[in-house]
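Peer 1: here you go, sequence then predicted model.
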Amino acid sequence: MSGWEGLLHGLSVAVTPENLLFALIGTIVGTLIGVLPGIGPALTIALLLPMTYGLEPASAFIMFAGIYYGAMYGGSTTAILLKTPGESGSVITAIDGNKMARKGRGAAALATAAIGSFVAGTIATLLLAFFAPWMVKVAIQLGAQDYFALMVVAFLTVSALVGSSPLRGLISMSLGLTVGIVGLDFQSGQQRLTFEQVSLLDGIDTVVLIVALFALGEVLYVAAHQVSSRFDVMQVKKGKNWMSREDWRRAWRPWLRGTSIGFPLGVIPAGGSEIPTFLSYTLERKLSKRPQEFGQGAIEGVAGPEAANNANAAGTLVPLLTLGIPTSATAAVILVAFQQYGIQPGPQLLDTQSALVWGLIASLLIANVILLGLNLPLIGLWVKILKIPKPYLFAGIMVFALLGTYAVNGSSFDVGVLLFFGVVGYLMRRFGFPVSPMIVGAILGPLAEVQLRRALDIAGGDIGTLVSTPFTIVVYLTLAVVLLGGFLLRRPKRHNTLAEADRDDEVPDVREPSDR
């Protein structure tokens, strides 16, 4: 099925009244959660997973698609108004967007972010529709050693490029791999790290693990380190309520350039949305005729990174749907959602679950339209929600997490596992270990073990088979380039960009729960 045929088939699935309602609910919830600092799309989908077991798979994933895109935009709202990004992809938006808001141009900044999200999301979703079938044709030709190479790329890029320390990222990934081997060995039937607990024979439930690390870990961290009980609402000057003609002229090129940066870096495991947004900001600054405005309210500094952020979100779905490999924390949670419905993403998914996949892709287009019409008139409401005291907000999240975890299997043991890994999540945040690599390690670890054993069994134990195909050689060389390029482009520029942008003001709270 070609891209156009698949997209039309997906629209026939997504535009039913029931699925349109789920898309609307997902978009509203995603935007609502996105504007709350410290909560991102991964946590939102993880919390809602236990509540969607009674839904049809297509309806559930259409709602998740709305949450995903809604949270991407919602994070820019709080970044612009309060200089507190709701998720890591909005870090750069906080620099110039907040300066625009202080100068009375907050509405223009929010409109730039909304329209940029729509443009980038629409283009990237179309690219996803046409790129996915081609990716499947390539994936069918891959062997076990090729899949293992791709999983190694996912492990190392997410571990090395997420967070401030590659070593901490690798340690976090190792913890995830350890969690992934708990249970019965799939070949020998031997118990591994079960400590004679019958409840651990099937392994640790990944939904419980994700909710514990994201939700409980965040709640404990905030309770231990939060000084003020309320968000500080910034006072801004009054200004125009829309973008001027000059704003449009300066924004449309950054929208397109941001899209061209964000989508391919989503397809390639490049460590999440931080890198494409920083690259987009740097590029716009170099190309601008007014570089002195960057850090002081340049509209290009909002348009480019926001487009890159949303295009990156669509790009991460390509390897997830066609190869079953998540390249971000949110993609990892969506992979778990597929597995909860007994569906394993991979090369056969477009054939075996065509209605589900194309409906999901088409719903991204629908979510974009809903976002554009929904968020512009509701900015005042999001600002009021930000005034909710943090103790009430996070207490509600904890209750929701506990009830949702118990509802998964009706097991009090799962609640104990939730509390244990909640403490682990707190300690990881406390000492600067990113959570995303641990999630990716726990989910991909068992799959990587299967492919590794399969490759070695076929080759009679010859370890050289792991680098015996042209594909594996290209993948490992690309991995080396990505890791080296990420360190050279990201680390110095991140420090310099934030320092130059805020000489006279505080640096925004850019920490995301999954990356602390």
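Peer 2: Cool, got the structure.

Peer 1: please count neighbours and contacts with C-alpha atoms only from this point.
Peer 2: Noted.

Peer 1: other SSEs contacting the helix or strand Leu220 falls within?
Peer 2: Using DSSP states H and E, Leu220 sits in helix 217-225. Helix 217-225 sits against helix 390-409, helix 412-430, with contacts defined as 3 or more Cα pairs under 8 Å, 6 or more residues apart in numbering; DSSP states H and E.

Peer 1: just checking, Gln187 is part of a strand?
Peer 2: No - counting by DSSP: H, G, I helix; E, B strand; the rest coil, Gln187 is not found in a strand; it is coil.

Peer 1: related to what we said a few turns ago, make a markdown table from the helices and strands packed on helix 217-225 and add distance to Ala303 and mean neighbour count to it.
Peer 2: Shown next, in a markdown table, are the helices and strands packed on helix 217-225 (distance: least, Cα to Cα, whole Å; neighbours: other Cα atoms under 10 Å):
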| stretch | distance to Ala303 | mean neighbour count |
| --- | --- | --- |
| helix 390-409 | 30 | 17 |
| helix 412-430 | 31 | 20 |
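
Peer 1: which one of those lies nearest to Thr277?
Peer 2: Thr277 sits nearest to helix 412-430 of all the helices and strands packed on helix 217-225, at 23.2 Å, using Cα to Cα.

Peer 1: let me see the ranges of the helices in the stretch 351-500 of the chain.
Peer 2: 354-375, 379-385, 390-409, 412-430, 436-458, 470-501 (DSSP state H, counting those that start in this stretch).

Peer 1: which among the helices and strands packed on helix 217-225 is found nearest to Ala154?
Peer 2: Proximity to Ala154 (Cα to Cα) singles out helix 412-430 among the helices and strands packed on helix 217-225, at 20.6 Å.

Peer 1: have a look at the protein and report its longest helix.
Peer 2: Longest helix of the chain, by residue count under DSSP state H: helix 106-140.

Peer 1: also this one, for the comparison:
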Amino acid sequence: MFEVFANLGLGFTVALTLKNIGLCFLGCLIGTLVGVLPGVGPVATIAILLPVTLSLDPTGALIMLAGIYYGAQYGGSTTAILVNIPGEATAVVTALDGHQMARNGQGGLALGLAAIGSFIAGTVATIVIAAVGVPMTRFGLLFGPAEYFSLMIMGLVLAVVLAHGSILKAVSMIAVGVLLSCIGADMETGRERMTFDLPMLHDGIEFVVIAMGIFGFAEIFKNLADPEKRDVVRGSIGRLWPTWTELKQNFAPMLRGTALGSILGVLPGNGAILGPFASYAVEKRLSKTPELFGKGMPAAVAGPESANNAGAQTSFIPLLTLGLPPNAVMALMVGAMMIQGIVPGPQVIERNPDLFWGLIASMWIGNLMLVIINLPLIGLWVKLLQIPYRLLFPGIVVFCCIGLFSISNDPAQVIMAAIFGLVGFTLFKLGFEAAPLALGFVLGDLLEQKLRQALIISNGDPTTFLRSPLSAGLLLVAVIALVMAVLPTIKRSRDEVFVENS
């Protein structure tokens, strides 16, 4: 325990510099803004801002991007409660009772409980990450090429299992992502692969281009094609801070939500989304008045919002300790680290302790900032909710194009991102998720690298992946998860849940 707080002390000395505090505040402010404005989202925003991180040091860049991610979780609850439009997928559950509370004149109470629950969850999650960071990193050092290959296979399989809708579509998206990562020069021979003699493909495809295309530009196309209707609560939102009695009544739901979110956030395949749904189900089952759920129940806001923020933060655990991104946002974080020349994985804590512990400490600072940003400025966020999207997207497009061009001063990058934007929009219309494609692309290079290393070490013997107990165990988990996902009964229940949550 002493070691945990000593490491956090190192982190706070890094995070509390004036520059990093400013970047943390900027990230939280931008995150809240994109969470409040439906149709933007943290994935698209982080993709758009990746070129900006080139001018920042690695620690400051990751602190800002992390602030955008968990800041969007806060902002998404504001939109869900006041407008009944979840700014984030994880805020869907919050909208069920939060908006009813707002219609009943208790919007301020719902916002206050959401903010307090998120802060408590963020504090606990920060300590959890600090506590498990070192043991997980030591565990990660046991991994050789074969174990890393099996770990990434397991991560991709779990991403398929936890994806919404068709398993076949999720598998195809991951396969496309892996194939796209192979475009360009072979890592060993230098021969070109799948370039079709196009000069723009000779050096492969930049992750920023794909991310900004399938998330940034595609999100713009989606919002222009189907603009949302906003019904902002016009009446008084009431008091923001709960009474001591209301806080005591909702403290247990906050703790249960924090525990559920912390556990589920670690799962690959965006397991953090499951946290709020699981918390809502638990609170409804434990409640003495389950019939009031859906009509403005405070516990149905406090619990899921705590799970939401806890899951957002613990999703950093597999990224920082094993180098395995559990969701699309973490895949973008991997891209940001690689742009800075940092290879994610267990070596980060040894080679870049300032970055590792500084990022963790900044999460608690960011959560404190978010309480200050969200509640006193609620009037400003309500005003922003009334801005039509048609006035926002031209500025977003210009910013995207400037960022893309600045990477290599090559207009082809902008053209490729636009093409991927159309591809992302088409995938959305056909019911395909873009997140598995991004995960496949990010892990594709590492997957090929570890596969080749393992086969070279074993003189081409494919059984090397089964001779290591750890590697064989990871592959076994992947096979079991995939078999369970394709069983008819499990598949039917998955489809029913997806219909209910849509």
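Peer 2: Received it, and whenever you're ready, just let me know what you need. Computed from a prediction, not measured in an experiment: that's the story for all the values here.

Peer 1: what's the TM between chain one and chain two?
Peer 2: The TM-score (TM-score structural alignment, normalised by the length of the second structure) is 0.94; 496 aligned residues with a Cα RMSD of 2.0 Å.

Peer 1: compare the helices of the stretch 351-500 of the first structure and give me the one nearest Val207 of the first structure.
Peer 2: Across the helices of the stretch 351-500 of the first structure, Val207 of the first structure has its closest neighbour in helix 390-409 (7.9 Å, Cα to Cα).

Peer 1: how close does that closest one sit to the second structure?
Peer 2: With mean Cα distance after the TM-score superposition for the first structure, helix 390-409 of the first structure departs from the second structure by a mean of 1.2 Å once superposed.

Peer 1: helices or strands up against that helix?
Peer 2: helix 41-48, helix 206-211, helix 217-225, helix 412-430.

Peer 1: so what touches it?
Peer 2: With contact meaning Cα atoms under 8 Å, 6 or more residues apart in numbering, helix 390-409 of the first structure is reached by 47-48, 50-51, 207-208, 211-212, 215-216, 219, 223, 229-231, 412, 414-415, 418.

Peer 1: from those, list the buried ones, please.
Peer 2: 47-48, 50, 207-208, 211-212, 215-216, 219, 231, 414-415, 418 (16 or more other Cα atoms under 10 Å).

Peer 1: which pair of those residues spans the longest distance?
Peer 2: The most widely separated members of those, counting by Cα to Cα, are Phe231 and Asp414 (33.1 Å).

Peer 1: rewinding a little: out of the helices of the stretch 351-500 of the first structure, flag the one nearest Ser280 of the first structure.
Peer 2: helix 470-501 (11.5 Å).

Peer 1: how far does stretch 36-54 of the second structure stretch from start to finish?
Peer 2: End-to-end distance of stretch 36-54 of the second structure: 27 Å, with Cα to Cα, to the nearest Å as the criterion.

Peer 1: what does that stretch rub up against?
Peer 2: Under Cα under 8 Å, 6+ apart, the answer for stretch 36-54 of the second structure is 31, 34-35, 61, 65, 68-69, 72, 75-79, 85-88, 208, 211-212, 215-216, 219-220, 223, 328-329, 332, 336, 339-340, 381, 384-385, 399-400, 403-404, 406-407.

Peer 1: check stretch 431-440 of the first structure too.
Peer 2: Residues contacting stretch 431-440 of the first structure (Cα under 8 Å, 6+ apart): 155, 158-159, 162-165, 168-170, 172-177, 209-210, 213-214, 326, 328-329, 332, 425, 428-429, 513-516.

Peer 1: mind listing which of those are in helices?
Peer 2: Mapping the contacts of stretch 431-440 of the first structure onto helices (DSSP H) picks out 155, 158-159, 168-170, 172-177, 209-210, 329, 332, 425, 428-429.

Peer 1: now, of those, which are buried?
Peer 2: Burial by neighbour count, 16+ other Cα under 10 Å: within those this picks out 155, 158-159, 168-170, 172-177, 209-210, 329, 332, 425, 428-429.

Peer 1: for Met212 of the second structure, which non-adjacent residue is spatially closest?
Peer 2: Nearest non-adjacent residue to Met212 of the second structure, counting by Cα to Cα, 6 or more residues apart in numbering: Ala47, 5.0 Å away.

Peer 1: quick revisit: tell me what the very next helix or strand once past the helix holding Leu220 of the first structure is packed against?
Peer 2: As assigned by DSSP H and E, the chain's next helix or strand after helix 217-225 of the first structure is helix 245-267. Helix 245-267 of the first structure sits against helix 106-140, helix 274-287, helix 300-315, helix 317-323, with contacts defined as 3+ Cα pairs under 8 Å, 6+ apart.

Peer 1: next, the angle helix 106-140 makes with the third one.
Peer 2: It stands for helix 300-315 of the first structure. With axes from the mean of the first three to the mean of the last three Cα atoms, to 10 degrees as the basis, helix 300-315 of the first structure and helix 106-140 are set at 30 degrees to each other.
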